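Enquirer: can't give you the sequence, but here's the structure:
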């Protein structure tokens, strides 16, 4: 038990650090190959920031712990909105651009409901997983084409993501980050499965709680840092992008490895909670936009919304506790 807990703790630390190395190396390699900063930000960096969830999901799937992978994906999305975004809005009111209401948030809502329809039969099939991955590819292509000429996003991508490493250092950083990601994800999955078996709780619950919070820590740090620097649009973008990748990539991985039967609680408890938080966030953004008297198409999500999000998140954990 103690060894498993230590494996989880050390695994999380290495996982978070190695994800930064992986992103820095991959982004620099792409930059050295002539890829534009905005494309790097929308593809490599978006994928890289979800690398912990992706590697944990893949490791869990091939280790016959598919419930852990599903719990990780859904739990991370719940944590991203309820915990990460809730705390961020408490730190600083979040500015929302009009484009978020017209593009990113509608896409997240459609993906949330669409993925839910695929899972309503309590099974994640190879076809379901293929549809999810195909949808992700289409979304990335759309985002790149629609935002390629956005000067503001170009400047933010340059400032936030690019580390300008020389080719040799970029490849070494990338290789080290990838190797550590794989090793730490194995440690984390082993420790999580061991604790689940020892405590007599399902791997789904461990994925929804311990693993989900741990893999959401990078988003929490990055989002709060962006908000404190006044880049609140980046803060919201981090959460929306991460949730899209979790739904369409992280959750799809077990289905790609092999058909996965889901615990019924996923459809009756966990996925509805994630959907509720997503819809609540969209409504909060819409209402703030309607009530805002600000110009240039901007509105702000205030601390009241942040308090509600954190409260909903705490309420969900209490629901999980009651269902054990």
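Expert: Thanks, I have it. Source: prediction; values computed, not measured. Residues are numbered from 1 along each chain as shown.

Enquirer: only C-alpha atoms for contact and neighbour calcs from this point on.
Expert: OK.

Enquirer: any idea which helix is longest in the chain?
Expert: helix 167-199 (DSSP state H).

Enquirer: Can you list the helices and strands that the helix or strand just after that one packs against?
Expert: Following helix 167-199 in sequence order, the next helix or strand is helix 203-206 (DSSP states H and E). If contacts are counted by 3 or more C-alpha pairs under 8 Å, 6 or more residues apart in numbering; DSSP states H and E, helix 203-206 sits against helix 66-79, helix 167-199.

Enquirer: Identify, out of those helices, the most deeply packed stretch.
Expert: Ranked by average neighbour count under the criterion mean count of other C-alpha atoms under 10 Å, the helices and strands packed on helix 203-206 are headed by helix 66-79 at a mean of 29.

Enquirer: try it against this one:
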């Protein structure tokens, strides 16, 4: 039964996330916000909403392990699972902005998160605010840089410009309700599953919950790779990881402090997250520069499988 709640929760989160993205973009067009800003801020925030609702719901329920594990596990899955499988299907070309801005920011914010958590075993309001402010500064630099390079945003659906006010409100209501109930059911199912399997909430959140919230991104990447279209960019995945830490954990901590209840989050999981982030640099430069091909994708996927195995066996 617990698996059913998890699956239903994930389905609602996917539906809610999709409706929220569409309504947010349509609303942004009505306020004459540029496509560049919509793509880098509105869409990014809306696509992070499922993770935010899950972490917030978990923190409010006193399940900090799920709140933290959801984000840390999702960041690991984005690189090990999503990037790994996508690269195996179709090699990815990497542009130079990866190591000039995106990757350094992801590493910096990951290290800052570690020190914030280890300093008092809690992420409080001030630390959450600092994380969120760092995201605002990063987005400002990113938008300024993109404007100067006249970057084209491909992911915005122009048809949403014509959306009626009624549809926008309806989509917002559907999206909000689906996200609310989806997060409730997913957190409830994850707790029940941990109990029935005899493992901690942390194990379920860094593995099954994290994989579940990465499924939409994985599905989109695999379909694009199989069709030989432009697969998901490494920049998008890194951007998602930055948002998960700075936006999801930042906003959650501003509403409800997140404590480190399971020591393995700090002694193991967060180091796995930083290791998956750090290994991207040698993968991008050695041996073939600016490409992540099939062998490199396989290395990432095998490493991810080892992480999942150790997460389940490490507590027994």
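Expert: Here it is on my side, so go on. Worth saying up front: this structure is predicted, and the values here are computed from it rather than measured.

Enquirer: And the TM-score between them?
Expert: Here the TM-score for the pair of chains, by TM-score structural alignment, normalised by the length of the second structure, is 0.92; 311 aligned residues with a C-alpha RMSD of 1.9 Å.

Enquirer: What residues in the second structure pair up with the longest helix of the first structure?
Expert: On the second structure, the counterpart of helix 167-199 of the first structure by TM-score structural alignment is residues 165-197.

Enquirer: After superposing, tell me the mean distance of that stretch to the first structure.
Expert: Mean deviation of stretch 165-197 of the second structure relative to the first structure after superposition (mean C-alpha distance after the TM-score superposition for the first structure): 1.5 Å.

Enquirer: What does residue 60 of the first structure correspond to in the second structure?
Expert: Under the alignment (TM-score structural alignment), residue 60 of the first structure pairs with residue 58 of the second structure.

Enquirer: what about its match, helix or strand, and which?
Expert: Assessed by DSSP H and E, residue 58 of the second structure sits inside helix 49-60.

Enquirer: Looking at the helices and strands packed on helix 203-206 of the first structure, spot the one closest to residue 290 of the first structure.
Expert: Residue 290 of the first structure sits nearest to helix 66-79 of all those, at 25.8 Å, using C-alpha to C-alpha.

Enquirer: one step back: how much does the helix holding residue 58 of the second structure stray from the first structure?
Expert: Helix 49-60 of the second structure sits 0.8 Å off on average (mean C-alpha distance after the TM-score superposition for the first structure).

Enquirer: Which elements pack onto that helix?
Expert: Counting by 3+ C-alpha pairs under 8 Å, 6+ apart, helix 49-60 of the second structure packs on helix 2-30, helix 64-77, helix 165-197, helix 250-255.

Enquirer: Take these and write them to a markdown table, including distance to residue 113 of the second structure.
Expert: Converted to a markdown table, these look like this (distance: least, C-alpha to C-alpha, whole Å):
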| stretch | distance to residue 113 of the second structure |
| --- | --- |
| helix 2-30 | 26 |
| helix 64-77 | 10 |
| helix 165-197 | 23 |
| helix 250-255 | 10 |
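
Enquirer: if you skip the residues just before and after it, what's nearest to the aligned residue in the second structure for residue 313 of the first structure?
Expert: Here residue 313 of the first structure is matched to residue 304 in the second structure, going by TM-score structural alignment. Distances taken as C-alpha to C-alpha, 6 or more residues apart in numbering place residue 80 nearest to residue 304 of the second structure, at 5.0 Å, with adjacent residues excluded.

Enquirer: what's the distance between the match of residue 313 of the first structure and residue 68 of the second structure?
Expert: 18 Å (C-alpha to C-alpha, to the nearest Å).

Enquirer: got it, and residue 258 of the second structure?
Expert: The gap separating residue 258 of the second structure from residue 68 of the second structure is 8 Å, by C-alpha to C-alpha.

Enquirer: now do residue 286 of the second structure
Expert: 32 Å.

Enquirer: same thing with residue 25 of the second structure?
Expert: From residue 25 of the second structure to residue 68 of the second structure the distance is 29 Å (C-alpha to C-alpha).

Enquirer: Over to residue 28 of the second structure?
Expert: Distance from residue 28 of the second structure to residue 68 of the second structure, by C-alpha to C-alpha: 31 Å.

Enquirer: circling back: quick check: the aligned residue for the residue nearest to residue 304 of the second structure in the first structure?
Expert: Here residue 80 of the second structure is matched to residue 82 in the first structure, going by TM-score structural alignment.

Enquirer: what's in contact with stretch 9-24 of the second structure?
Expert: Contact with stretch 9-24 of the second structure is made by 42-43, 46-47, 49-50, 160, 167-169, 171-172, 174-179, 181-186, 212-213, 216, as judged by C-alpha atoms under 8 Å, 6 or more residues apart in numbering.

Enquirer: Now do the strands in the stretch 201-324 of the first structure.
Expert: 260-261, 298-301 (DSSP state E, counting those that start in this stretch).

Enquirer: Quickly compare those and say which is most buried.
Expert: Among those, strand 298-301 has the highest mean neighbour count (mean count of other C-alpha under 10 Å), at a mean of 20.

Enquirer: Quick check: chain neighbours aside, which residue is closest to residue 250 of the first structure?
Expert: Counting by C-alpha to C-alpha, 6+ apart, residue 250 of the first structure lies nearest to residue 54, which is 5.0 Å off, once chain neighbours are set aside.
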